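Q: Prediction below, plus the sequence it came from.
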Amino acid sequence: MMIDKLYKEVEEKGNVCVGLDSSLDYIPKFIKEKYGDIDEIIFQFNKRIIDKTIDLATVYKPQIAYYEAYGIKGLIAYKKTLQYIKDMGSMSIGDIKRGDIASTAQMYGRAHFDGEFEADFITLNPYMGMDSITPYLKYIEEKGKGVFVLLRTSNPGAKDFEYLDVNGEPLYYKVGDKLKELGSKYKGSSGYSSIGAVVGGTHTEEALEIRNRYKDMFFLIPGYGHQGARGGDVDLYLNNGNGGVVNSSRGIIINYKKYEDGEENFDKYARKAVIKMKEDLLNARGV
């Protein structure tokens, strides 16, 4: 099961998830001039970052919007990036946040767990209900795949709906309880379920309560770096250093912009950001 592999990778490498939000605006000019075609520009940018961080990063998360925005060539870059991550022996989270009726979800599942956009994990939006989640279960059962379902997110607008009172508790707990019940059927040898949750690291008030309530749920934790969360914040969502991966996107892939020689050494400065992030997470644990 992919969740067990992810657990082992966290044990060996730590919690860093590199978010490949690879906008052309973030890519150095010399890469654009060298490769010309959008698909190759984006892929080569990603490739150099992956090559430079593969020994440090646990998992990579390309956000599909940054690829869809460039049309067919952008999606070719998305496909090539996922394949390269696999070829390098690492793991991927396809950040697609799909959430639609069952028949449509079946097609999304085919595209992102079987097709040219195949990833190890994908992200899902549960707003339309559990029947928008169940079509992906066959891929957990048959291929060992995993999903991260939006629970309590890091954006300011999370409080518009996720915090609505439902019988004395916020709505996100109702979502989490449903996911926990379903996920109990898909636990790996690590003790974690293949049905995980996206839990934003920028809100710390409920962190320990969420972690204790969903002990067997693996978390994808966005919000680190540019969105404001730090090691001490996200550590609250972990179980003795495991049980979650912490995503940073711009904080890693455009870290080079802080340095005079950054453009030609963008991959070196991506690595530097990952090292700094790993140190911050370890310090938060007192390691």
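A: Thanks, I have the structure now. Residues are numbered from 1 along each chain as shown.
Q: C-alpha only now, for contacts and for neighbours.
A: OK.
Q: what ranges do the strands span in the stretch 51-200 of the chain?
A: 59-62, 93-98, 121-124, 146-152, 165-166, 169-170, 195-199 (DSSP state E, counting those that start in this stretch).
Q: Let me know which of the ones you listed is the nearest to Lys185.
A: When the strands of the stretch 51-200 of the chain are compared by Cα to Cα, strand 195-199 sits nearest Lys185, at 9.4 Å.
Q: gap between that closest one and the chain center?
A: 10 Å (Cα atoms, centre = their mean, to the nearest Å).
Q: Please apply the same query to stretch 191-208.
A: Worked out by Cα atoms, centre = their mean, stretch 191-208 lies 12 Å from the chain centre.
Q: List the buried residues in stretch 232-240.
A: Using 16 or more other Cα atoms under 10 Å as the test for burial, stretch 232-240 gives 232-238.
Q: next one: stretch 59-71
A: In stretch 59-71, counting by 16+ other Cα under 10 Å, buried: 59-67, 70.
Q: ok, second structure coming up, stack it against the first:
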Amino acid sequence: MIIDRLYEEVEKKGNVCVGLDTALEYIPSTILNNYHSIDDILFYFNKRIIDATIDIVPCYKVQIAFYEAHGLNGMLAYKKTLEYIRNKGSVVVADIKRADISSTAKAYARAHFEGDFESDFITLNPYMGFDSITPYLDYVENKNKGLFILLRTSNDGAKDIQYLDINGNGKVYNYIGDKIKDISYKYMGKCGYSSIGAVVGGTHLEESDEIRNRLGKVFFLIPGYGAQGGKGKDVVSYLKNGNGGIVNSSRGIITSYKKYDDGVEKFDSYARDAVLDMKEDISSETKTI
């Protein structure tokens, strides 16, 4: 199962997931000046980052919005980036956060688990209801795909809905977590985790133990490290013996070169250094549970 592959990659390479949220303002002038089409600019930057880090990270998360914003050429760069990651033997998470039901959800599933935009995992938003998740399950069961379902996010606005109390029976995000756990058991890998995982923001240390204990066999995608303020100490409680989750950083890695005088020429090397620093930060805080 795909979760076994991801688990094994984390065992070998650590927890850092590189987020390719590739905005034009993040790209060095040398690339902007040397390439003329949007798809070449975005893809070449991504390729350099991937080549510099693929031996030290288990996976990449590609946020579709940064490519959709550039229309057809942007989506061509998205396609080429997904293909490049998968052809290099790494795992790719397409961060699409789709939410819909019935035939529309089936079309989304086909769009992002087959064809031009095929990925290994996708992110989904369950707040329309869990019938919006059902159309994707055939791909999990029969086509070796995985899901990361939004549980408790790292943004301040999460409190608007996710923290509401349900008639004195706990917060909305706990209810969502219980539903994720209920459907996850059918799709368990040999590693002890399910191919149906959850997205939990890594900026709320005070809640991490509760969430980890409540969702024991659910694998986590943990955003919020770096630019959003998360540190190693904020994310390690979501892990078990150093595994059970991937920790995403996007801007903190792909724009790290901007701190250095020679960064424009060596942006990929500085991205690698940022990954290594992040790995050290997480491993130094990792607990044995």
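A: Now that the structure is in, tell me what you want to look at. Keep in mind that this is a model prediction, so the values were computed, not measured.
Q: Quick check: the aligned residue for His36 of structure 2 in structure 1?
A: Under the alignment defined by TM-score structural alignment, His36 of structure 2 corresponds to Gly36 in structure 1.
Q: and its match, how many neighbours?
A: Using other Cα atoms under 10 Å, Gly36 of structure 1 has 11 neighbouring residues.
Q: before we move on, what about Val166 of structure 1?
A: Residues near Val166 of structure 1, counting by other Cα under 10 Å, number 11.
Q: What distance do you get for the nearest residue to it once chain neighbours are set aside to Asp120 of structure 1?
A: Distances taken as Cα to Cα, 6 or more residues apart in numbering place Lys174 nearest to Val166 of structure 1, at 7.9 Å, with adjacent residues excluded. The gap separating Lys174 of structure 1 from Asp120 of structure 1 is 26 Å, by Cα to Cα, to the nearest Å.
Q: Neighbour count for these two, which is higher?
A: Neighbours of Lys174 of structure 1 and Asp120, each counted by other Cα under 10 Å, are more numerous for Asp120; the result is 24 against 15.
Q: which residue in structure 2 lines up with that one?
A: Aligning on TM-score structural alignment places Asp120 of structure 1 opposite Asp120 in structure 2.
Q: quick one: contacts for that match?
A: 2, 91-94, 113, 144-146 (Cα atoms under 8 Å, 6 or more residues apart in numbering).
Q: Which of the residues you listed are retained in structure 1?
A: Mapped onto structure 1 and checked by both residues aligned by TM-score structural alignment, their matches' Cα atoms under 8 Å, the contacts of Asp120 of structure 2 keep the contacts 2, 91-94, 113, 145-146.
Q: re earlier: can you lay out the buried residues of stretch 232-240 of structure 1 as a markdown table showing secondary structure?
A: Compiled in a markdown table, the buried residues of stretch 232-240 of structure 1 are given as follows (DSSP: H, G, I helix; E, B strand; the rest coil):
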| residue | secondary structure |
| --- | --- |
| Gly232 | helix |
| Asp233 | helix |
| Val234 | helix |
| Asp235 | helix |
| Leu236 | helix |
| Tyr237 | helix |
| Leu238 | coil |
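Q: From Arg86 of structure 2, how far off is the match of Asp120 of structure 1?
A: Taking Cα to Cα as the measure, Asp120 of structure 2 falls 8 Å from Arg86 of structure 2.
Q: With Ala69 of structure 2 instead?
A: From Ala69 of structure 2 across to Arg86 of structure 2, the span is 23 Å (Cα to Cα).
Q: What count of nearby residues applies to Gly170 of structure 2?
A: 12.
Q: wait, Leu24 of structure 2
A: Leu24 of structure 2: 15 surrounding residues under other Cα under 10 Å.
Q: Apart from its neighbours in sequence, what residue is nearest Asp95 of structure 1?
A: For Asp95 of structure 1, the spatially nearest residue (Cα to Cα, 6+ apart) is Gln63, at 4.7 Å.
Q: Give me the outermost residue of structure 1 relative to its centroid.
A: Asn167 (31.1 Å; Cα atoms, centre = their mean).
Q: coming back round to it: okay, the match of Asp120 of structure 1 and Thr53 of structure 2: tell me how far apart.
A: Relative to Thr53 of structure 2, Asp120 of structure 2 is positioned 19 Å away (Cα to Cα).
Q: okay, the buried residues of stretch 232-240 of structure 1 in CSV with distance to Lys278 of structure 1 next?
A: What follows is those, written out as CSV (distance: Cα to Cα, whole Å):
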residue, distance to Lys278 of structure 1
Gly232, 12
Asp233, 14
Val234, 12
Asp235, 12
Leu236, 15
Tyr237, 16
Leu238, 14
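Q: Go ahead and measure how far stretch 225-240 of structure 2 is from the middle of the chain.
A: With Cα atoms, centre = their mean, you get 14 Å for stretch 225-240 of structure 2.
Q: Between the two ends of that stretch, how far is it?
A: Rule used - Cα to Cα; the end-to-end distance of stretch 225-240 of structure 2 is 18 Å.
Q: can you give me the helices in structure 1?
A: 2-13, 29-35, 38-53, 65-68, 71-87, 102-109, 137-143, 158-161, 171-183, 207-213, 231-234, 250-253, 266-285 (DSSP state H).
Q: looking at these, which is buried most?
A: helix 250-253 (a mean of 23; mean count of other Cα atoms under 10 Å).
Q: That one vs structure 2, mean deviation?
A: Compared with structure 2 after fitting, helix 250-253 of structure 1 has a mean deviation of 0.2 Å; criterion: mean Cα distance after the TM-score superposition for structure 1.
Q: What is the distance between that helix and the centre of its chain?
A: Helix 250-253 of structure 1 has its C-alpha centroid displaced from the chain centroid by 14 Å (Cα atoms, centre = their mean).
Q: Sweet, I'm off.
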